[in-house]
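1. starting from these lines, generate the structure:
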Amino acid sequence: MKTLSQEAISLARQIQQGLQRVVNAKLEVLMDEVKSIDRRFQRQEAKWRQAQSKEFLSGFNILKMPEFMWAARCAGVNVPQESLNEVRESIESGVFKAYFKKAFKERKAIQATLF
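-> Predicted structure coming up:
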């Protein structure tokens, strides 16, 4: 596998956007998403989810398969079975890492020219 399909790229972008949403969300909003009546537990889960999302987002291009699945869970994105095999193969072969490392550098270069 030399390149990622559009479906896999789209799925990864959805996960990145979901993680960014969680990182930028207010704690109260995340607390409302936790299924519990215990406010202390809700706060603890929301903080954990926000911290995990920040960690996954910062090292998105070096995620392994279990971490990728946890990132999808934190982002609230359902991963279809068809895409799962392709993503697994691309992570194992290093294509996923190369693609998102390149995309990250391009985005940083664009941001540098804007500011």
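
2. please make it C-alpha for all contacts and neighbour counts, starting now.
-> Will do.

3. would you mind measuring from residue 54 to residue 71?
-> Separation of residue 54 from residue 71 (Cα to Cα, to the nearest Å) stands at 10 Å.

4. residue 21 too?
-> Relative to residue 71, and taking Cα to Cα, residue 21 is found at 12 Å.

5. before we move on, the earlier item: out of residue 54 and residue 71, which sits in the busier spot?
-> Counted by other Cα atoms under 10 Å, residue 54 and residue 71 do not tie: residue 71 has more neighbours, with 26 against 18.

6. which non-adjacent residue is nearest the more buried one?
-> residue 56 (6.2 Å; Cα to Cα, 6 or more residues apart in numbering).

7. from residue 37, how far off is the one you found?
-> When residue 56 is compared with residue 37 (using Cα to Cα), they lie 28 Å apart.

8. following up with a second sequence; could you model it the same way so I can compare the two?
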Amino acid sequence: MKVLSQETISLVKQIQQGLQRVVNAKLEVLMSEVRSIDRKFQRREAKWRQTQSKEFLANFNTLKVSDFMWAARCAGVNVPQKYLNEVRESIESGVFKVKFSGGQGYQAALF
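-> The predicted structure is shown next:
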């Protein structure tokens, strides 16, 4: 069973914290981060990002690699390729699920 490096674990925790920040943020704050002058688009994009972040956080330990990348994008965290490869291997081997299970995302599901 492959063990994740401390840097990768730290990066994954940054993504979790970023997702939690998005979930707890007010819609107006998220709207200001959208690059558009169309208010309807900003609102729709901010709501989508908040909803996706809730789902990613609630199911964090069962994410697939593509979902992990979307979660990182929603959280605003850049994932270097070497860490992405390590995360990919850990997801495929089941280490990711074991390491990050334990109700960390359950709190977001309650909101």
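
9. TM-score for the pair, please.
-> The TM-score (TM-score structural alignment, normalised by the length of the second structure) is 0.90; 104 aligned residues with a Cα RMSD of 1.1 Å.

10. quick revisit: looking at residue 56 and residue 37 of the first structure, which one has more neighbours?
-> A count of neighbours by other Cα under 10 Å puts residue 56 above the other of residue 56 of the first structure and residue 37, at 24 against 9.

11. now the residue positioned nearest the centre of the second structure, what's its secondary structure?
-> Geometric centre of the second structure, nearest residue: residue 71, 3.0 Å, by Cα atoms, centre = their mean. Going by DSSP: H, G, I helix; E, B strand; the rest coil, the secondary structure assigned to residue 71 of the second structure is helix.

12. quick one, what contacts it?
-> 15, 19, 52-53, 56 (Cα atoms under 8 Å, 6 or more residues apart in numbering).

13. out of those, who's nearest residue 83 of the second structure?
-> residue 15 (12.6 Å; Cα to Cα).

14. show me what that closest one lines up with in the first structure.
-> Aligning on TM-score structural alignment places residue 15 of the second structure opposite residue 15 in the first structure.

15. helices of the second structure, start to end?
-> With DSSP state H as the criterion, the second structure has helices at 6-24, 27-33, 39-58, 65-75, 81-93, 95-99, 106-109.

16. who's in contact with the residue nearest to residue 71 of the first structure?
-> Residue 56 of the first structure neighbours (Cα under 8 Å, 6+ apart): 19, 63, 67, 71.

17. now those residues as CSV including distance to residue 92 of the first structure?
-> Below are the contacts of residue 56 of the first structure laid out as CSV (distance: Cα to Cα, whole Å):
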residue, distance to residue 92 of the first structure
19, 22
63, 10
67, 13
71, 17
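
18. overlap of the contact sets of residue 54 and residue 71 of the first structure?
-> With Cα under 8 Å, 6+ apart, residue 54 of the first structure and residue 71 have common neighbours residue 19.
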